[in-house]
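>>> make a model of this:
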Amino acid sequence: MTVQQHAQTHDSRPATGDYETVIGLECHVQLATQSKMFCGCAADYAGAAPNTHVCPICLGMPGVLPVMNRVAVEYTLLTGLALSADIPEATKFDRKNYPYPDLVKGYQISQYDLPLVKGGSVEIASGPTTRRIHLERVHLEEDTGKLTHIPGGSLVDFNRSGVPLMEMVSMPEIRTPGEARGYLQKLRAILRTLGVSDADMEKGQLRCDVNVSLRPTGEARLGTKVEVKNLNSFRSVQRALEYEIQRQTETLDRGEPILQETRGWLEDKGVTVTQRSKEEAHDYRYFPEPDLPPVFVERAWLEQLRQRLPELPDARRTRYMQSFGLGAYDADALSTDLWAARLFEDTVSAGADPKKAANWIQNDVARLRVDSELVLKAEHLAELIRLVDEGAIGISAARQLLPPLIETGKAPLALVDELGLAQVSDSAALEDAVRGTIQANPSAVTDYRAGKATAINFLKGQVMKSTRGKANPAVAEELLRKLLA
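Predicted structure coming up:
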């Protein structure tokens, strides 16, 4: 689908000319259902051999009939409720006709004039404030196969064909590439919180096309929009928009027209290239799907779904600030990451100070986290924070403990004894290390005695290094000052 209305917005940072930028996003979200949209084939095809999750229905064989996946419909309705959107009482499916090698039937079962969800909005950060980006529609369709291009031809894997796909079309209210990225990140957070999709862009579970146009500031007539595809990360979306805004600005400054077209993003070169002229909706020859009945959304069904709504990211963010005293940055970062949010709340429940727990999760834990499969017990993180607070270990030793804590699952105190990382606070025990540091760093000693205040921090750091982080920093500094007096 294309964005049907291209409303006026203002780019707060135009590239070079005095133009207004208008951006709209079309997001395709693979739903995390067990089976495909219109057949019983498994929807999770990750790691499967090509063309093994297929049947006559998703291969479009003559005479077969589709059966609607009710869970996919419920996931779409849940998304609509989370967006505070309008849910029509009746909807239907349509055939979208176009020839392409990855579309074995020659048409895609989608929705045209009666989507499951109309409207809705998400709140994003916009500089020091926030504002809402509205959606035009959310509709349900089936995914296509996957093409792999090789020298001399192309291969098609139909494992993906028929997987439930939710298309989310924004209104063109996004003003900058940074806002586009923020909008996508908020959408992903909502989808993951609902449990309707993992929404991983690198795995193709969240795919995004952007529509962007420019027009002279203050002019009523809309500019010609260009669609950009092949965007597989938040960074790609932002970079592609930045490039395309610059390209269109330079084109207009030369007095040349913008062509309505579809362009592809080349990540390695950082440019967009022409793919094809832009189709209009009538090119697809939509008509009602004759093999599926209309869908009626009963109000009782909708209320049952409403009761299933979890706490959403915006509400979680507010609670973290009000109940735990977190700042806006930490609250926003944690509330949009479901894994981090769960670890944070469990760690606080285990007795940790909320601000310290947030700091550990956002920094030290985040550096070790490759994906959401990282296993760290909340009670262990809470104990680690407590050991630092009590002075049993230093912060450096605590950071050394974190990797084995995750890898072994052992309790922090046991690892402290096993690895010999207990904090040393006895001046007599530290004196040799401090004297050795003084002897090994004569220039820093000279700087300190000459009144250079930062020299003491360097020397203290060397003591910490020589003791593998076990020295109590306060005791080490006190001893340094005493011996250098």
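>>> from here on, contacts and neighbour counts on C-alpha atoms
Will do.
>>> got the contact list for residue 138?
Counting by CA atoms under 8 Å, 6 or more residues apart in numbering, residue 138 makes contact with 76, 80, 115, 116, 117, 118, 119, 166, 167, 168, 169.
>>> okay, those in CSV with distance to residue 409, secondary structure and neighbour count next?
Below are those laid out as CSV (distance: CA to CA, whole Å; DSSP: H, G, I helix; E, B strand; the rest coil; neighbours: other CA atoms under 10 Å):
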residue, distance to residue 409, secondary structure, neighbour count
76, 38, helix, 24
80, 40, helix, 23
115, 48, coil, 20
116, 46, coil, 27
117, 45, strand, 26
118, 47, strand, 20
119, 46, coil, 19
166, 39, strand, 26
167, 41, strand, 25
168, 41, strand, 26
169, 44, strand, 26
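>>> closest to residue 29 among the residues you listed?
Checking the contacts of residue 138 against residue 29 by CA to CA gives residue 166 as the nearest, at 5.0 Å.
>>> state the helix or strand in which residue 443 lies.
helix 442-449 (DSSP states H and E).
>>> what sits up against that helix?
Residues contacting helix 442-449 (CA under 8 Å, 6+ apart): 438, 454, 455, 456, 458, 459, 484.
>>> out of those residues, name the ones that lie in helices.
Among those, the members falling in helices (DSSP state H) are 438, 455, 456, 458, 459, 484.
>>> spatially, which two of those are the most separated?
458 and 484 (13.9 Å).
>>> of the ones in helices among the contacts of helix 442-449, buried ones?
Buried by 16 or more other CA atoms under 10 Å: 438, 455, 456, 459, out of the ones in helices among the contacts of helix 442-449.
>>> would you list the residues you listed in CSV and tack on distance to residue 341?
As requested, these are exported to CSV (distance: CA to CA, whole Å):
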residue, distance to residue 341
438, 45
455, 40
456, 39
459, 39
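>>> which one of the residues you listed sits closest to residue 291?
residue 459 (78.1 Å).
>>> structure for this one too, so we can compare:
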Amino acid sequence: MTAPALIRGYEVVIGLETHAQLSTASKIFSGASTRFGAEPNTQACPVDLALPGTLPVINRGAVERAIRFGLAVGAKVAPLSIFARKNYFYPDLPKGYQISQYEIPVVQGGMVHFFVGDQAKTVHLTRAHLEEDAGKSMHEGLETPGCSGIDLNRAGTPLLEIVTEPDMRSAAEAVAYAKTLHGLVVWLGICDGNMQEGSFRCDANVSVRKPGAPYGTRREIKNLNSFRFLQMAIEAEVHWQIEQLEDGGKIQQATVLFDPNANGGRGATRMMRTKEDAHDYRYFPDPDLPPLVISPAWVDSVRAAMPELPGAMAERFVTADGLPEYDATMVTQSLAFARYYEAARDASQAPKLVANWLMGEVSKRLNAEDRDIADAPVAPATLAALIGRVQDGTVSNNAAKQVFDALWTGEGRDVDAIIEAKGLKQMNDTGALEKIVDEVIAANAKSVEEYKSGKDKAFNALVGQVMKASKGKANPAQAGELLKARLA
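The predicted model follows:
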């Protein structure tokens, strides 16, 4: 196992708590709608408002989604779990407590496997528990300046809070885990994953220590709703903690917020409050909710309805398609990505080439434009057609990238038409290519001599000259063969 990279002699320790909003039509303890974007306080019923005499009733669909997640990560689904009251006072918490789970959560343990670069990683989960969301305090856009408003539409929205062990050792690792988890909950259909709407948000617990020392004091960065902000916030917090320690200070356990606009856009964390411990919340079992009993038959019925999981699909791609494990993992990063791969693979019968394009040019474009594969302007069949033209020698790899750019930007939709319009066909006239090879050999006597003396780089330079002379239209493999034949 590779030792974690140190930052100025310190090891970074990270654990994540992720709130995934479950994809039920109604709230976890009431029948009120969970639809996003409604006018403030139009989706808060008497149960959500905690009016006297109301009682919560658990949403079966929320429990089934928790079971589905537990099965997907290889966790124990508790046959009996308890709902508790987490007591704290805040304006957007109508009851003065949040219904959550504490000592006995519904999902216990589990693992998430992913890659950071080409290195395989595993993060162990502590738990995943059901809870209700709070409302939202509104400080801007109100008719009365200097006032705040309370929108209770989110109050009671069902959440699955997924808590990791402190297994991650870099911001990049935390982001890779979060992206994998995001892909998994969307794949399972338990969460829509919309980070802009707050459906998937992370809290990062961050500390630093000298290698081999006990864990340092952690600070929790709250409500990170983008992968970019997650990375920036962790990096900023790590920098701050190391600065404090090197200046002789101590780290105080705290809850902090991330300001992405601070430090000239590099971001900074700022303390919101000192961090509460569990006893500060005075957890106790909710007397209005009986223990949640999940029978083996219920678990079996959920398991029977599960989709093929990313790990199983990746294994199938390794076995049936001959993909390397890394490639198979990358093309199963989301269900939409996997379906795109399958469609392009079936149309081209070239699984490795499809995987290469998806991990290369397609992913580069998607990341640069912050788009999902479902919104890619190049259809799987079109990508397959382009790959086919590389395979049959019509275009070189470099020319194919030019065609792909044209397809992506909408310059054209037909692969062959773009190839013709841009004059990108490879040279298939052997006689014309032989003439160019002879001219390159005659004009590059020094490189020829170096090649004959055993310098391979000189041969690559000669191939490059042939490509230049042919304006990129020569087939590099054919050019290389002709060069070797002439220089033998």
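>>> TM-score, when you put one on top of the other?
Once superposed, the chains reach a TM-score of 0.80 (TM-score structural alignment, normalised by the length of the first structure), with 458 aligned residues with a CA RMSD of 3.9 Å.
>>> what ranges does the stretch 1-150 of the first structure have for its helices?
For the stretch 1-150 of the first structure, applying DSSP state H, counting those that start in this stretch gives helices covering 70-82.
>>> find the centremost residue of the first structure, please.
The centre of the first structure sits closest to residue 185, judged by CA atoms, centre = their mean, with a distance of 4.3 Å.
>>> what residue in the second structure is paired with that one?
Taking TM-score structural alignment, the alignment pairs residue 185 of the first structure with residue 179 from the second structure.
>>> quick one: distance of whatever helix or strand its match lives in to the chain centre.
Assigned by DSSP H and E, residue 179 of the second structure belongs to helix 171-187. With CA atoms, centre = their mean, to the nearest Å as the basis, helix 171-187 of the second structure stands 4 Å off its chain's centre.
>>> cool, and stretch 473-486 of the second structure?
On CA atoms, centre = their mean, the centre of stretch 473-486 of the second structure falls 43 Å from the chain's centre.
>>> can you pick out the most distant pair from the contacts of residue 138 of the first structure?
Counting by CA to CA, the most remote pair of the contacts of residue 138 of the first structure is 119 and 166, 14.4 Å apart.
>>> give me the packing partners of the helix holding residue 179 of the second structure, helices and strands only.
strand 11-21, strand 111-116, helix 227-246, helix 335-348 (3 or more CA pairs under 8 Å, 6 or more residues apart in numbering; DSSP states H and E).
>>> try 10 Å
Other elements packing on helix 171-187 of the second structure under the criterion 3 or more CA pairs under 10 Å, 6 or more residues apart in numbering; DSSP states H and E are strand 11-21, helix 60-72, strand 111-116, strand 119-132, strand 200-209, helix 227-246, helix 310-321, helix 335-348.
>>> alignment lookup: residue 305 of the first structure to the second structure.
Under the alignment (TM-score structural alignment), residue 305 of the first structure maps onto residue 302.
>>> and its match, how far from residue 151 of the second structure?
35 Å (CA to CA, to the nearest Å).
>>> for the two, work out which one has more neighbours and name it.
Remark: of residue 302 of the second structure and residue 151, residue 151 carries more neighbours, 18 against 15, as counted by other CA atoms under 10 Å.
>>> does that one touch residue 48 like I think?
No: using CA atoms under 10 Å, residue 151 of the second structure is not in contact with residue 48, being 11.5 Å away.
>>> who touches both of these two?
134, 135 (CA atoms under 10 Å, 6 or more residues apart in numbering).
>>> what sits against the residue nearest to the centre of the first structure?
Residue 185 of the first structure neighbours (CA under 10 Å, 6+ apart): 124, 179, 191, 199, 234, 336, 337.
>>> ok, now residue 285 of the second structure?
So residue 285 of the second structure contacts 82, 83, 84, 85, 86, 99, 100, 101, 102, 103, 291 (CA under 10 Å, 6+ apart).
>>> now the strands: where do they sit in the stretch 251-400 of the second structure?
254-259, 268-274, 284-285, 292-293 (DSSP state E, counting those that start in this stretch).
>>> which of those sits most buried?
Most buried of these, by mean neighbour count (mean count of other CA atoms under 10 Å): strand 254-259, with a mean of 20.
>>> how big's the offset between that strand and the first structure?
Here strand 254-259 of the second structure, set against the first structure after superposition, deviates by a mean of 1.5 Å using mean CA distance after the TM-score superposition for the first structure.
>>> buried subset of the contacts of residue 285 of the second structure as a PyMOL selection?
PyMOL command restricting those to the buried ones, with burial defined by 16+ other CA under 10 Å:
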select buried, resi 82+83+84+85+86+99+100+101+102+291
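>>> which two from the contacts of residue 285 of the second structure end up farthest apart in space?
Going by CA to CA, the pair spanning the contacts of residue 285 of the second structure furthest: 86 and 291, at 16.2 Å.
>>> lining up the contacts of residue 285 of the second structure with the first structure, which overlap?
Among the contacts of residue 285 of the second structure, the ones whose aligned partners also touch in the first structure (both residues aligned by TM-score structural alignment, their matches' CA atoms under 10 Å) are 82, 83, 84, 85, 86, 99, 100, 101, 102, 103, 291.
>>> what's the match for the first one in the first structure?
Meaning residue 82 of the second structure. By TM-score structural alignment, residue 82 of the second structure lines up with residue 92.
>>> state the distance from the nearest residue to that match once chain neighbours are set aside to residue 115 of the first structure.
Leaving aside its chain neighbours, residue 92 of the first structure sits nearest to residue 294 (4.5 Å; criterion: CA to CA, 6 or more residues apart in numbering). From residue 294 of the first structure across to residue 115 of the first structure, the span is 11 Å (CA to CA).
>>> how about residue 447 of the first structure?
72 Å.
>>> residue 202 of the first structure too?
Counting by CA to CA, the gap from residue 202 of the first structure to residue 115 of the first structure is 27 Å.
>>> no further questions, thank you.
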